[in-house]
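Asks: when you get a sec, could you give me coordinates for this:
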Amino acid sequence: MAQAPAARPALFYIECLRFIAAIAVVVIHVLGPYRELVAELPWHQWLPPVSLNAMSRWAVPIFVMVSGALLMSDQRPFNAAYYLRRRLAKVLLPFLAWTVIYALIGGFQDGVWSWQVSAELLENSPNEHTWYHLWFFYDFIPLYFVIPLLAPLVNKMEPQRVLLLLAAWLVLTLMYWLKVETPLRQNIIMYSGYLLMGWYLFNHDQRGQLKFWLATGAAMLAFNVLGSAYYIWQQGEYSSVFMGYKSLNTAVIAISLFVLVKAYAERIPQRARPLIKAVSKYSFGIYLVHPLLLIPVRDPANGVYQWFAHSSIALLVLTVATLVLAFAFTWLLTRSSLTRWLVP
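Replies: Got it, this is the predicted structure:
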């Protein structure tokens, strides 16, 4: 019988990346209803949350880059049975379970549960997510079949050839942003680029380019904020031009954050590290469960979100409360062997 590969020791900067990505995801979803509210609010009320939203879109790319960094850098002999059981199933089974859970929740319409609505959501689930945040898995799970094929290739390639591939991918992200028609604009290709970028940054030292990435990342964040504000100001409604996960602006910000966190994470005081490690450990669970906590405030029928929307401080409190409660809920689920697999 083949033995399971030994576990990789934890890297603190990877935990930091998961930590900030988990926070950013919660921020994005807390601010989601602003798409409908922007037209109703004066500029000084919509500008702070819209700016925060524009600066948080790197969360999903960071999660994919971390997966590429860790899974594609594994030099141990590949064990297909172990990989399918401990890597793919660890993501696939929770996704299927939460698809059903959110379909049942989606059956509630105006306070009344309808099996017909839930059944329709489940029937459409092979092609359409049952809850807004589950879209991620439709793009993420196929990457688990890309990784075993891509990893042995890039680990044997010359670094200059890898850089050429990354440059081509960055051009493709620009084409995606500009909506240039090409058969290469496929999600599996776009997200595979993040896998490769995560692997490259994980295995190559970027300390000589820290100033470049700091300046470039900051410039692109400012570009996102100013561009989003300009489009909303001109159109009088929400604009997602600068919000794409597969566009050049988001890719540059994600790369910059990866490089900077890798370089400076060890400077974080020891007293702050337990919190970072705890949130990182439960980041996958936080991603899965936090929309449950946002149901009451995202429901336009009860008017709660409109009250939050008039105060940036209230939105900040809502974000922190959602993160804390999602962490607590995830922790509770891990206490039982019956539910632990739902939030691996």
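Asks: CA atoms for contacts and neighbours, from now on please.
Replies: Will do.
Asks: show me how far the longest helix seen in the chain is from its chain's centre.
Replies: Here the longest helix in the chain is taken by residue count, with DSSP state H as the criterion, and it is helix 210-235. The chain centroid and the centroid of helix 210-235 are separated by 19 Å, computed with C-alpha atoms, centre = their mean, to the nearest Å.
Asks: show me what it is packed against.
Replies: In this structure, helix 210-235 makes packing contacts with helix 43-54, helix 248-264, judged by 3 or more C-alpha pairs under 8 Å, 6 or more residues apart in numbering; DSSP states H and E.
Asks: to compare against the first, here's the next sequence to fold:
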Amino acid sequence: MPVKNRVFYFDLLNIAACYGVVWLHCSGDAFTFRLDKYWITSLIIQVIAHWAVPVFFMLTGANLMDYREKYSTKVYFRRRFSRVFIPFFVWSTIYLIWKCKLGWIKFSGGRELLSLYLNNGIEGIFWFFYPLLAIYLSIPVLTIFAEEKYKKQLYYLTGMGIVAYSFLPLLPGLFGISYSADLNPPVVGGYMMYVLLGWILKNESFSKKVRCIIYGAGAAGAVIMFAGTILLSLKAGELNNIFWDYMAFPTLFMACAVFLLAKHRHFKISENEKIGLAAAKLSQASFGVYLIHIMIIDFLVLNGHVNGDSRWWMVFGAAGVYVISAGIVVVCKKIPGGKYLFP
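Replies: As a prediction, the model looks like this:
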């Protein structure tokens, strides 16, 4: 029987997206253009897993756009503060101490220290929390669009965001056509498009024909990102990653396809209570895995335990990092006070 109050495909997407992020961070060779087997392998991994970050934002919308039906805005902010802001601040401080000890970060006073916290100057992959916190602040206003009577306005906002942030930014790089960024509607800026899409894809019933079109668009997005990166980079003589932006249409199409596929795929294993509980536990560990996995990667690479440039590491390293990180998180959550580190 299904686990009470859990949506199995949400848990599955959360786990898969978390693993995808770890995989991306184990295959950084793609950022240095050279047309060899190592670069191609890394590029393939980047394409396969690139949907992961947008899906996290989509799950935020799918889970929180209707929070008013479950609890008050006061409770909403209290939960966001305790479950996201406090762990983010604590782990930023832990990374700061660690990197200062290694000599990777230096600062001379309080202003520089504050700037490190406010400008993502401590750990690069923590960039994700800055737009996420902005989204959390915006959702109490956007919940109005969860109401059926505002469905047209919701679609209008989402469509406007897709045009402005997924297609227009490609005009200068692909066609040499410049445009004013002032045309971008701020109301759907900063990954808000994915938040709205998450709510739409969760609640809308798409016909099989429409779903197949979206799946086809997702496959096309992967091909465009892969082939486009190679062709444009060869032409430029250096890496051209214009299609890598998480807001660009190739990633948008892939993220929508993956979300819908998970929603409409019937998983018989979801009927098994033990598997449902295991999926729920792994899903709940995803945030903690995100917080510590880069430290695990750095530890393994810096101490010579793995060759960070090998294809073996690119393909299989993420599995080991994920298992180690998830194990640490699950154990720590059982320790008194562990919830403050890993909510």
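Asks: tm score of chain vs chain?
Replies: Between these two chains, after superposing, the TM-score reads 0.85 (TM-score structural alignment, normalised by the length of structure 2); 328 aligned residues with a C-alpha RMSD of 2.8 Å.
Asks: thinking again about what came up before, deepest-packed of the helices and strands packed on helix 210-235 of structure 1, please.
Replies: Across these, the average number of neighbours (mean count of other C-alpha atoms under 10 Å) peaks for helix 248-264, which reaches a mean of 22.
Asks: other residues contacting the helix or strand that comes right after it?
Replies: Moving toward the C-terminus from helix 248-264 of structure 1, the first helix or strand encountered (DSSP states H and E) is helix 273-281. Judged by C-alpha atoms under 8 Å, 6 or more residues apart in numbering, the contacts made with helix 273-281 of structure 1 from elsewhere in the structure are 12, 15, 16, 17, 18, 19, 22, 327.
Asks: turn those into JSON lines, including distance to residue 225 of structure 1, neighbour count and secondary structure.
Replies: Compiled in JSON lines, the contacts of helix 273-281 of structure 1 are given as follows (distance: C-alpha to C-alpha, whole Å; neighbours: other C-alpha atoms under 10 Å; DSSP: H, G, I helix; E, B strand; the rest coil):
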{"residue": "12", "distance to residue 225 of structure 1": "30", "neighbour count": "18", "secondary structure": "helix"}
{"residue": "15", "distance to residue 225 of structure 1": "27", "neighbour count": "22", "secondary structure": "helix"}
{"residue": "16", "distance to residue 225 of structure 1": "24", "neighbour count": "22", "secondary structure": "helix"}
{"residue": "17", "distance to residue 225 of structure 1": "22", "neighbour count": "22", "secondary structure": "helix"}
{"residue": "18", "distance to residue 225 of structure 1": "23", "neighbour count": "24", "secondary structure": "helix"}
{"residue": "19", "distance to residue 225 of structure 1": "23", "neighbour count": "21", "secondary structure": "helix"}
{"residue": "22", "distance to residue 225 of structure 1": "21", "neighbour count": "24", "secondary structure": "helix"}
{"residue": "327", "distance to residue 225 of structure 1": "29", "neighbour count": "22", "secondary structure": "helix"}
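Asks: which one of the residues you listed is nearest to residue 258 of structure 1?
Replies: Top of the list for closeness to residue 258 of structure 1, among the contacts of helix 273-281 of structure 1 and by C-alpha to C-alpha, is residue 17 at 7.1 Å.
Asks: thought the closest one was touching residue 60?
Replies: No. Because the distance of 11.0 Å does not satisfy C-alpha atoms under 8 Å, residue 17 of structure 1 is recorded as not touching residue 60.
Asks: element containing the corresponding residue of structure 2 for residue 193 of structure 1?
Replies: When structure 2 is aligned by TM-score structural alignment, residue 193 of structure 1 is paired with residue 193. Secondary-structure element containing residue 193 of structure 2, defined by DSSP H and E: helix 192-203.
Asks: what's the average per-residue distance for that helix once overlaid on structure 1?
Replies: Taking mean C-alpha distance after the TM-score superposition for structure 1, the mean distance separating helix 192-203 of structure 2 from the aligned residues in structure 1 is 1.1 Å.
Asks: how much space between the residue positioned nearest the centre of structure 1 and residue 20 of structure 1?
Replies: A centroid search over structure 1 (C-alpha atoms, centre = their mean) returns residue 60, at 2.2 Å, as the residue closest to the centre. Shown here: residue 60 of structure 1 relative to residue 20 of structure 1, a distance of 11 Å by C-alpha to C-alpha, to the nearest Å.
Asks: out of the helices and strands packed on helix 210-235 of structure 1, which comes closest to residue 170 of structure 1?
Replies: If we rank those by C-alpha to C-alpha, the stretch that ends up nearest is helix 248-264, at 6.4 Å.
Asks: what inclination does that closest one have with respect to helix 210-235?
Replies: In this structure, helix 248-264 of structure 1 runs at an angle of 150 degrees to helix 210-235, with axes from the mean of the first three to the mean of the last three C-alpha atoms, to 10 degrees as the basis.
Asks: tell me the secondary structure of the aligned residue in structure 2 for residue 93 of structure 1, please.
Replies: Matched by TM-score structural alignment, residue 93 of structure 1 corresponds to residue 86 in structure 2. Assigned by DSSP: H, G, I helix; E, B strand; the rest coil, the conformation of residue 86 of structure 2 is helix.
Asks: so residue 86 of structure 2 makes contact with residue 340?
Replies: Yes. In this structure, residue 86 of structure 2 sits in contact with residue 340. The criterion is C-alpha under 8 Å, and the distance is 7.2 Å.
Asks: circling back to that earlier point, mean shift between the longest helix of structure 1 and structure 2?
Replies: Mean deviation of helix 210-235 of structure 1 relative to structure 2 after superposition (mean C-alpha distance after the TM-score superposition for structure 1): 1.7 Å.
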